[in-house]
Each structure stands twice: as C-alpha cells, then as structure tokens.
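Novice: Sequence first, predicted coordinates after that:
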Amino acid sequence: MRKFKTESKKLLDLMINSIYTNREIFLRELISNASDAVDKLYFKSLTDKSIQLSKDELGIRVSFDKDARTVTVSDSGLGMTKDDLDRNLGTIAHSDSMEFKAENGDMQGEDVDIIGQFGVGFYSSFMVASKVRVVSKAYGACEAWGWESDGVEGYSIEAAERAEHGTDVILTLKDNTDEDNYDTYLTEYGLKNLIKRYSNYVRYPIQMEVTKSRELPKPEDAGDDYVPQYEDYTEVETINSMIPIWKRRKSEVTQEEYDEFYKTDFHDFSDPARTISVHAEGSLSYDALLFVPGRAPFDLYSKDYQKGLALYSSNVLIMEKCEELLPDYYNFVRGVVDSQDLQLNISRETLQHNSQLRAIAKKIEKKITSDLENMRDNDREGYEAFFESFGRGLKYGIYSSYGMQKDPLAGLLLFFSAKQDKLVTLAEYVEAMSEGQESIYYAVGESVERLNKMPIVKTVLGKGFDVLLCTQDVDEFCFTAMRDFGGDENGEGAKELKNVATGDLDLATEEEKKDAEEVTKDNEDLFKSLKEALGDSVTKVVVSARLTDAPACITTEGPVSLEMEKILSQGPDGDDIKSQRVLELNAKHPVFETLKAAQDSGDADKVKLYADLLYNQALLVEGMSIDDPVAFAQNVAKLMA
C-alpha cells in the first residue's frame, strides 16, 4: 500500500465532499478523461509516423455489472505506464492533460481538443464508489498495470492484464443509504441518460451494450389466433451524437435539422420562430446556437421560470441553464453556447472568471437584437406573432432598467395605432406624425375598443394627432421610464411621450385657453361648491380644454395615473397609493348649464348630487370602480324621479 501524502489526503477529502455538488457528474469526468486519453493517442499518430491507426479505431466504452455493483469506463487511448499511474493518480491535482496542453498547445486544432485542466476529475469517482480500480496499458508497451484505492489512506500498483492499449476505470459502487440510491448508476437507462445529458457531444463514440427487443419469426404451423412472440437481445450502440450541430456552419445544416434539435433538446412540440447561429473567432472564440420559440412557455411569467442557455466547454456540458448569458428581457431565448476559452473553476460546475462570460453575453445580446430587428423589418406578420407572446418582457426590460435599456429595446416595441388601425413601431408613429406635432400621445386601458371610445382619445384624434392605444399593465410604466423616443445621441429632437389622461396636453388654442379662463372666473362659486361636494376625492375641479362631446372626464396630476393606481392597488401596499384626481368639466356641454342653474338657485343638495353623478360617471368611463355603487344607483334614481 502506497500512502497518500498528508496534504493529498486532505485535498482528496475536500475533493469528495466539497468541490463537487452533484454526484452524477462523476461519469462526465471519467468520460472527459477517456476522451483526453484518446485525443493524446490520436495527436501522437499525427506527429509520429510509426503509429498507424485511424480515428475510427478510437472510442470509449461504458458498461455495468449489477451483481458486482461495478461501473466501468474504458477507452482505447494512449494508456499509462506504471510511473504514469503513480504520478497521475497517486498525486492529487497533478494534471497530465494540462502538461500535454502546455507542451503541444501550438499544435492543437479542431482535430485535438484536450479537456482536462486540474487533475481532479478522476477523484469525483469516490463520491459514488467505495473502491476504484484502474487498469491501463500504454501504447506500445508489453505489460499492463493496475492502480487501486478506496480513497482513504492510499493506493496500490501491481501488474495487471489488458490485451490492448488504453485504460479501464472500474468503480465499485457504495451501498445504498436512506438518502442516496447508487443503484441508479447500475441501470442501462441511468447511464444512457447521464451520457446524453453531459457527454452527448464528446468527439469520440461512447458505446454501450444495450438491450433491445425483436419479433420472432412466425412458425409455419401457427394458427389464425397466433400472437406474435418477441425476444430480448443485446447490441452495442453508440449513445452520443458526437458532432454538435452548433459547430456546423449554417449553410451545412437544414432548417429541419435545426427544428428537430430544438424540439428534442428543449422539449417543445412547436418549431422555433427564429434560429440564430453564431461562430465567433478571435480573442474570445465561441459557438452559439440560439432559438426564439414559436410560442411562449406556459410558465414564462411565473416566479418558477428559469432563464439561461446551456453552457458547454469543449463539447462537455458545464451548466444546463447559465443565467448570466441572457438579460431578463430575452429570457425566452433558448439555446447553447460552447467555448473552450472559458476559465472554469476546479469542479467545472461554475466559472472561475466572469469577464469572459460577460463578453460573450454582450455579443449574444446584440445578435438577438439584430435578428429581431431583421424579423420586424422583413417578416412583419411573424414578428407581430412573436411580439404578442414576448413583447411584455421587452417592455418590462425598459421599465426594470429605469430606461437604461430603451436604446436597444424601444425600436422593437409595437403598439396599436388608433389612427392607422394597426400595430406600429414608435419609429413608424413618429414618421407619420402631423406637421407641428411635438409629442407621442398614448392612452392606457383595458382594451382597444374601450380606449377608442374615450372622450379624450376622440379629442386628440380630432386634432389630427394619432394615439397609441396601450392595453398591457406594463405599458405606462415602460413609457414613464422611457420619457421620450428618438432624437440624436444627445437627445436633440426626441419626442416626449404623453399620456392623454394626465397632465396638460397643451392641445388647446390660445382662444380656447382664454375662453376657459373666462368661464372659470365667471363660475368661481360653482367650482368651489363642486370641490366641496367631492371633498378629498379630487384635488380640484376645472374647465376642460380637451373635451368635445363628453360632459366631464377624470384626469390626474403627479406621477400616478388612474391606470397606475388600478395596477398598484393590487399589491400589498395598494391602499396607500392614490392618484391626484382632477374633475374636468366641458363648459360647452348642456350639463354645464344645468350645473350653473342649480348653483344660481342656491340648491346645494342638487349641486352635490350632480357632482357625485358626474364624478362617478367619469370614473366608469375610465374603467375605474366607484366607491359606493349603491349610492350611485340611488342618485340616478333620485334624478329620474
């Protein structure tokens, strides 16, 4: 028995219990080591003419013995001598692969891609195994050697038997416990699943003997009631796909192949709406294959939804969903990113340095934006279908970033145009603006049909200006964060975004403003009485310069509009969030004359009745609930009596 050094024992204990968080990656690590061993031999065959072999002779084999509780990973690679076993497996964190890469780095290319870096992946075996035996025969050697350890005190090395060059790693699995079921790794399904999940794109074939079923020939004397008989048989099958589709040029892959990969790997029954293939070379090289789904997943807007792209390094899965690769507003994008330049941490489960990942994420974000812009400009019908599913997230991206992301995202937004009767971009709205128009006008409500009937929308349209009809709860928050749209890089020429139901739209002519001032002055007592009747429900009652055929409307002052109040009231602190409401009266409407008559006659009760009716009626038009529906109904009945 050769003892592990004291520091090696401590490191081994750390390896088994701390560095790896997921036991099932042991197979990924062993297959990666096997792939490295095969790569080394193939590399030598390219540089040493005395080594005669073809790539077809190289591969990896995985098998299990349920009775003996063993899992074996075999390769036909370079193999190890007795000294290699002692140096590579007896010294923890010594990486022969790292040395190989350092010595031959300039000569590596697409044909050779050494994965190993830290010399610790092998020891992940002890997370699931009570004993590990390694039998290896170096290429060209006459004898094989066996290394064995329980991962506690030390290891032994002795002569062994192996017919051909290569290495067998034989794991004797631990017994099951109440918490851990190691029998999972002693099934055909369990091992195939791990191979496909983590090592599907290792460049060499990973083979297993699998059980299949076939129908037996029908006996000649079988009657009409014969029931087909079947038998099980075993066959060696290549489990992994080897060549990842994302490393192939787009010109070499059909859309049908992309669609099939997407539906299989991302468990969707619909074809993707867009496929984006990226091959970047330079200071940071990576391959990416991205998909915009054809429909939104059912849980897209739930708290349980997890965004992210599958992250690979040298064809080996590192993370199933790397969140850092996508901003939240592109959380619907699915796909993979593969880069051999990433600096992984020792466990290969997370990244050591995030600067490279951030650089890739930034480039991917730009690529997605560019592709969506292309879709918007060249496939409008498809883009409108995409926006119906995912537009809310783009709007939320602007709001949640306090407008910082409006430059890349604002151009992707679509809104319904009241004037053009279709969905338009903000750029298309600006392009169609009337001469002299300085603002982009929008209205927010429950539906396009309802917004089209709003008095203030009709007024703005009557002035010759278009109104964007916004029906999603995030719309107004998005516009509030944006504040304006367009203009140059200094903001010159930008168009302010204005809600038609808030603030001063400044649509009235000078004559209309003068008339409103005169009416206000002449009816000062009436407006005072109306304000007293409504109390704290409104901040003031004024003459409207924006109404045409409606008797009254509710507008707001300050940052909170009626729609915002409606949405925010659904939260835990909703009762504390109130808009500053203003009751605007149409002085040209017959109702105003009725109000004046009641005021002139000194009938305070009737003035209060009219005030309540007009206020609640205006709220209903805005789609707001009224505080006391019973009282409102009684007031209507009282007026009719």
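Specialist: Cool, got the structure.
Novice: hey, let's count contacts and neighbours off CA atoms from now on
Specialist: Will do.
Novice: and the lengthiest helix in the chain, which residues are buried?
Specialist: In the chain, taking DSSP state H as the definition, the longest helix is helix 355-378. By neighbour count with 16 or more other CA atoms under 10 Å, helix 355-378 contains the buried residues 356-357, 360-361, 364-365, 367-369, 371-373, 375-376.
Novice: Could you do stretch 437-455 as well?
Specialist: The neighbour-count check on stretch 437-455 (16+ other CA under 10 Å) flags 439-445, 448, 451-452, 454-455 as buried.
Novice: So which of those is the closest to E532?
Specialist: The nearest member of the buried residues of stretch 437-455 to E532, counting by CA to CA, is P455 at 25.5 Å.
Novice: Name the nearest residue to the closest one, ignoring sequence neighbours.
Specialist: Excluding the flanking residues, the one nearest P455 by CA to CA, 6 or more residues apart in numbering is A550, at 6.1 Å.
Novice: pretty sure the one you found is in a helix, no?
Specialist: No: according to DSSP: H, G, I helix; E, B strand; the rest coil, the state of A550 is coil, so it is not within a helix.
Novice: Count the neighbours of it for me.
Specialist: 18 (other CA atoms under 10 Å).
Novice: repeat for L562
Specialist: If you count neighbours by other CA under 10 Å, L562 ends up with 24.
Novice: With V542 instead?
Specialist: 22.
Novice: can you check G571 too?
Specialist: Quick note: G571 (other CA under 10 Å) scores 10 neighbours.
Novice: just the one 4 residues further on next, same as before
Specialist: Counted with other CA under 10 Å, the burial measure for D575 works out to 11 neighbours.
Novice: Help me confirm that it comes into contact with E565.
Specialist: No: the criterion here is CA atoms under 8 Å, and D575 misses it with E565 at 9.3 Å.
Novice: quick revisit: return the member of the buried residues of helix 355-378 nearest to G486.
Specialist: Nearest member of the buried residues of helix 355-378 to G486, counting by CA to CA, is E373, at 16.2 Å.
Novice: Distance check, C553 against V500.
Specialist: C553 sits 12 Å away from V500, taking CA to CA, to the nearest Å as the criterion.
Novice: what does A359 give?
Specialist: Distance from A359 to V500, counting by CA to CA: 42 Å.
Novice: same thing with L530?
Specialist: Taking CA to CA as the criterion, L530 is separated from V500 by 24 Å.
Novice: Those two: which is more packed in?
Specialist: Set L530 next to V500 and count neighbours by other CA under 10 Å: L530 wins out with 25 against 21.
Novice: Can you tell me the element the closest residue to that one other than its chain neighbours falls in?
Specialist: Sequence neighbours aside, A611 is the residue nearest to L530 in space, at 5.9 Å (criterion: CA to CA, 6+ apart). Element membership for A611 (DSSP states H and E) is helix 604-621.
Novice: for comparison:
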Amino acid sequence: MMKKMADAEKKAGEGEGEDEAADSPKPAGEYTEFWKVYGPYLKMGVIEDQPNRIRLSKLIRFKSSHVDYRDEDDAYTDFESYVSRMPSGQKKLYYLIGSSLEEVKASPFAERLIKRGHEVIYFTEPLDEYLMQYLVEFSDVKFQNAAKEDLTVDDTDDEKRKQKQVRQHHRPFVKWWKETLVKAGHVDVDSVKVSNRLVDSPCVVVSSKYGYTANMEKIVRAQAMADQNAARMYLGKKVLEVNPNHPSIKRIRELWVEEGEEAAGAGTPASEAAVLMFQTSLLESGFEPAEPRSYAALVYKVLNDRLGVSEDAKVVDDFVYRRRRRRRRRSRSTRRLGPPSRRRRRQRRSCDGAQRAVPPP
C-alpha cells in the first residue's frame, strides 16, 4: 500500500497530480480530501518504510504560518513548497507540534522566527511527534523543532555580538533566578538563560535538546502502559528562557538589585515574582505544573495583595449566621402559636363559637 502511495507522487511529478494543475482548484481539492482520510497512513509509511521515506515525505501535507486558512482546499502546503519559499540565509526547516492549530499559532516559541519572515510548520496530530523523529531532513535541509532549547536563528554578526554582551550582562541575574526556582522546589529546571526567540512574551519554558516537548509529555502521560520511571528522566529537563527587553523582566531585575542579599531568601517580592513567572510560563508553554496547589496559593496571594486583602483576614460565613438567627426566631413563633394547620383550626373554632353566641333576630 505504501508503495502505491509513493507511486502516486511519481505520477504527480509527471503532470497527473495536483501540483501540475495549479490553475484548476479541483485536483488540489481532491488531494485535500484524500489527505484527510489517508494522511495518517502516509505518515506511518514515512516512519516504517525507510527505502521510500524520501518519496513518501513529498506526499505529506501540513499547515504553516504562511498558509491562507480561508480556503480549505489551499489550507495545506508541502515540504517542496516550503523550501521554495525559504528566504536567503535560512538554514533550517522550522516546525512546531501541538494538540491544535490554535495552540501552535498562539505559542510563544516562534515569535522571532515569524517576525523575521521564516515560515513555521504546524503539526497538530500525536503521530507527528514520532514522524519527526524519523524525518530528519528534506532536500538536504535539516528540520528544527522551535520548542527546543537549541533553536538557531539566522542572525548577523553584529546581532550575535550584541546577544553575547546581553547574556554576559544578565548572567548573575539568571543565575539567581535558577537558584530561586530550585529553592522553591522546582528541581526540574535545568537552566535559566536569556532568550533569542522571544519578542512580545516575557518568558517561555522550552525542552532541553534531548528532552520531551510539552506535547510529547502529554502523549507519554496518556499512555497507560508506558514506563513512567523511564519517561521521568526526559520529563524533568526544562529550560526557562527570559526576555530581557520585557517590562516585567526588567521590573523583576530592579527588585533583585534593590533587595540585594535579601533577594536570595524566600518570600521576597523578587523571588515570588520569579517563581510565579516561571509557573505561569509553564502553563503557557503547554506543560503541567508540578505543584498545582502551590501555584494556586501564590496566585491567590498576589490577587489578595492587588485587592488589598490582609494576610491575617479570616474566613467568616456571615450568611449562615444570619440564617440561623432567622431560623431560631421562626422556631419560637412555631412553638408559641403552633403549626399553621393547628392555627387554622383554632381560628375556625373561634369563628363558630362567635356565631353561636349571637342570638337570633
């Protein structure tokens, strides 16, 4: 079956496929319908059929940051089209994998790539994680997962020198941040570094070079028969990348400088902001927080400070107290007058007695 699908790509190259009929939307629409049904089988062919892997990879379709989603037939592209659109100087094929198109489009991993005009491939199926483990390159261009820490952006020599100076300037700051997270119990943080991928986001949590991505962690956790002990070795490798140009990061650095040696302790504004920023970035990056209750407690504390609620404020159920008083009053009137049915009988008896007491005319 995989060989027949590979032969379909050969026919497409001879003019019988959808690529030769660019002026007619019908073949593209027909292949889109074919891809929606048989796409997973083609991906399995790339994984299992090594001799035909290159030929089958030409049949793979996906969505990307450069695709117009308004036309469903044209909402997919392929690797050959991607390579043809690559700007000069781009040396990698960038991709992201997530559980939905909305998730990968909104993720902060590829902010700088997209701003520089680089196209990012969007994969949204669980099988794609395994597919990209076998599909290493296409047309002699290697693939690059934008959610990994080893992301390389095609910077100029001046940009590289500037980034080196920025990293040296913030080295004590990110070192303190890493120590603060470890003291707070986040031993899964491998390192904290200055990011070269962020533009608008304050920070992002990425996987180490050989660690699981957030999407892969979800897949592993969902497998009931998976070896959790073996998987834990890869689940714990995370890297926090901070954007030194973001106002929030600048403010945390100011607090760190103002507090001095006190910033190394727990409970200071700088340390609490650093921990909360990391835990929030975990969620935004698709990871699950290791301590949900501690994260929730820290969020509530920040909200209370914002609302002006004192830490010593007690929980008082005023509504229950008033309801008990009303219930107590009602019970007293019931004991004095009796239940409603008894009161109505008394009223009827008094009316009957009054009628009998009146003499006839």
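Specialist: Ah, there it is. Please read these numbers as outputs of a predicted model, since none were measured by experiment.
Novice: before we move on, back to that, the residue nearest to P455 of structure 1 contacts N586, doesn't it?
Specialist: Yes: the pair A550 of structure 1 and N586 passes the contact test of CA under 8 Å, sitting 6.9 Å apart.
Novice: Can you pull up the most central residue in structure 2?
Specialist: The centroid of structure 2 falls nearest to G286 when counting by CA atoms, centre = their mean (2.9 Å).
Novice: show me the contacts for the closest residue to it other than its chain neighbours.
Specialist: Closest residue to G286 of structure 2 apart from its sequence neighbours, by CA to CA, 6+ apart: A214 at 5.3 Å. A214 of structure 2 sits next to 207, 285-287 when contact means CA atoms under 8 Å, 6 or more residues apart in numbering.
Novice: Number of residues surrounding the residue nearest to L530 of structure 1?
Specialist: When neighbours are counted by other CA under 10 Å, A611 of structure 1 registers 20.
Novice: What does it correspond to in structure 2?
Specialist: In structure 2, the residue matched to A611 of structure 1 (TM-score structural alignment) is A274.
Novice: Same check on F592 of structure 1?
Specialist: Checking with TM-score structural alignment, F592 of structure 1 has I249 as its match.
Novice: ok but that match is inside a helix, no?
Specialist: Yes: counting by three-state DSSP, I249 of structure 2 falls inside a helix.
Novice: pretty sure it is touching N243, no?
Specialist: Yes: counting by CA under 8 Å, I249 of structure 2 touches N243, with 6.8 Å between them.
Novice: Now list whatever residues contact both of the two.
Specialist: With CA under 8 Å, 6+ apart as the test, I249 of structure 2 and N243 both reach P202.
Novice: if we can go back for a sec, what comes up buried for the helix or strand following the helix holding A611 of structure 1?
Specialist: Following helix 604-621 of structure 1 in sequence order, the next helix or strand is helix 629-640 (DSSP H and E). For helix 629-640 of structure 1, a neighbour-count test (16+ other CA under 10 Å) marks 632, 635 as buried.
Novice: Taking helix 604-621 as reference, get the angle to helix 629-640 of structure 1.
Specialist: Per axes from the mean of the first three to the mean of the last three CA atoms, to 10 degrees, the angle that helix 629-640 of structure 1 makes with helix 604-621 is 120 degrees.
Novice: on contacts alone, who are the packing partners of helix 629-640 of structure 1?
Specialist: Applying 3 or more CA pairs under 8 Å, 6 or more residues apart in numbering; DSSP states H and E, we find helix 629-640 of structure 1 packed against helix 604-621.
Novice: List the buried residues of the helix it packs on.
Specialist: 607-619, 621.
Novice: so which of those comes closest to Y330 of structure 1?
Specialist: Within these, the smallest distance to Y330 of structure 1 is 36.3 Å, found for V621 (CA to CA).
Novice: Tell me the counterpart of the closest one in structure 2.
Specialist: V621 of structure 1 maps onto E284 in structure 2, by TM-score structural alignment.
Novice: Next: G436 of structure 1.
Specialist: Aligned by TM-score structural alignment, G436 of structure 1 pairs with G89 of structure 2.
Novice: ok, now which ones touch the closest residue to that match other than its chain neighbours?
Specialist: What sits nearest to G89 of structure 2 in space, not counting adjacent residues and going by CA to CA, 6+ apart, is D154, at 6.6 Å. The contact partners of D154 of structure 2, by CA under 8 Å, 6+ apart, come to 89-91.
Novice: what about V206 of structure 2, helix or strand, and which?
Specialist: Applying DSSP H and E as the criterion places V206 of structure 2 in strand 203-207.
Novice: Pull up the aligned stretch in structure 1 for that strand.
Specialist: Taken onto structure 1 by TM-score structural alignment, strand 203-207 of structure 2 occupies residues 552-556 there.
Novice: What separation is there between S64 of structure 2 and V46 of structure 2?
Specialist: 20 Å.
Novice: Next: A274 of structure 2.
Specialist: According to CA to CA, A274 of structure 2 stands 43 Å off from V46 of structure 2.
Novice: I'd like the buried residues of stretch 437-455 of structure 1 laid out as JSON lines, including secondary structure and distance to S35 of structure 1.
Specialist: Listed next are these as JSON lines, based on DSSP: H, G, I helix; E, B strand; the rest coil; distance: CA to CA, whole Å:
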{"residue": "S439", "secondary structure": "strand", "distance to S35 of structure 1": "63"}
{"residue": "I440", "secondary structure": "strand", "distance to S35 of structure 1": "61"}
{"residue": "Y441", "secondary structure": "strand", "distance to S35 of structure 1": "62"}
{"residue": "Y442", "secondary structure": "strand", "distance to S35 of structure 1": "60"}
{"residue": "A443", "secondary structure": "strand", "distance to S35 of structure 1": "61"}
{"residue": "V444", "secondary structure": "strand", "distance to S35 of structure 1": "59"}
{"residue": "G445", "secondary structure": "coil", "distance to S35 of structure 1": "60"}
{"residue": "V448", "secondary structure": "helix", "distance to S35 of structure 1": "60"}
{"residue": "L451", "secondary structure": "helix", "distance to S35 of structure 1": "64"}
{"residue": "N452", "secondary structure": "helix", "distance to S35 of structure 1": "66"}
{"residue": "M454", "secondary structure": "coil", "distance to S35 of structure 1": "69"}
{"residue": "P455", "secondary structure": "helix", "distance to S35 of structure 1": "72"}
